[in-house]
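> predicted coordinates and the sequence they were generated for:
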Amino acid sequence: MGGTDCGAYRVGLGVYAIGRLAGAEAAELSAHLRGCPPCRAELAELRDVAGLLARSVRAGALPAREGAGRGPRTGASRTGLSGACACGSRGPGRSR
């Protein structure tokens, strides 16, 4: 099977790596993997990456994104008050 066109199989490798490819597709890909060293190598790499991602999420290793690099939200812009403040709008549920 090593001489087959792997393109159709490679599409499902990521889903197979995380155990989410089901039924006939999984069985067909599994059969292909037995005879295709390049696809097995790619699957091993995908499983490594999937494992790292799973551990990083469980461990809470993703950094907090407070403000995404922006300064503090004060309601003011560089040219003065923000649009909602400058026009004197009370907004919903607010009275003077």
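That came through fine. These numbers come from a predicted model, not from an experiment.
> use CA for all of it now, contacts and neighbours both
Fine.
> what number of residues lie near residue 51?
13 (other CA atoms under 10 Å).
> so after the helix or strand where it lies, what's the next helix or strand?
Assignment of secondary structure by DSSP states H and E places residue 51 within helix 37-58. Sequence order places strand 76-77 as the next helix or strand after helix 37-58, per DSSP H and E.
> now do that following strand: distance to the chain's middle.
33 Å (CA atoms, centre = their mean, to the nearest Å).
> against that first model, consider the following:
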Amino acid sequence: MGGTDCGAYRLGLGVYAIGQLVGAEADALSAHLLNCPTCRAELAELRDVAELLAHSARSGALPEREGAGRGPRTGASRSSLSGACAYGARGPGRSR
């Protein structure tokens, strides 16, 4: 893990992967990535996923998915994942 606690850095990797982490947080994460192969590998995976999602959204290829006995999933639109990201950060049944 590069000899440091990656927990705080890992929280920002998704935002960093899509180019939305700015300022001191982005600078600190960039410095951490220089010495942490684990976080670099996770960042590469997140960038791959972000690119796939962006490509799917541009092509309109996002399938309508339904779970067993449920209607279509909600919480994230084709143009924004902010609701889903905020939900994921809190987790089900947890409040801020």
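Received the coordinates, thanks. A quick note: this is a predicted structure, and the numbers were derived from the prediction, not measured.
> superposed, what's their TM-score?
The TM-score (TM-score structural alignment, normalised by the length of the first structure) is 0.65; 67 aligned residues with a CA RMSD of 1.9 Å.
> rewinding a little: what's the mean gap between the helix holding residue 51 of the first structure and the aligned bit of the second structure?
When the second structure is superposed, helix 37-58 of the first structure averages 0.2 Å from its matched positions, counting by mean CA distance after the TM-score superposition for the first structure.
> can you list the buried residues in that helix?
Buried residues in helix 37-58 of the first structure, counting neighbours by 16 or more other CA atoms under 10 Å, are found at 39-40, 43, 46-47.
> stretch 18-35 of the second structure too?
Per 16+ other CA under 10 Å, stretch 18-35 of the second structure contains these buried residues: 21, 26, 29, 32-33.
> coming back round to it: please identify which of the buried residues of helix 37-58 of the first structure is nearest to residue 55 of the first structure.
Among the buried residues of helix 37-58 of the first structure, residue 47 lies closest to residue 55 of the first structure (CA to CA), at 12.2 Å.
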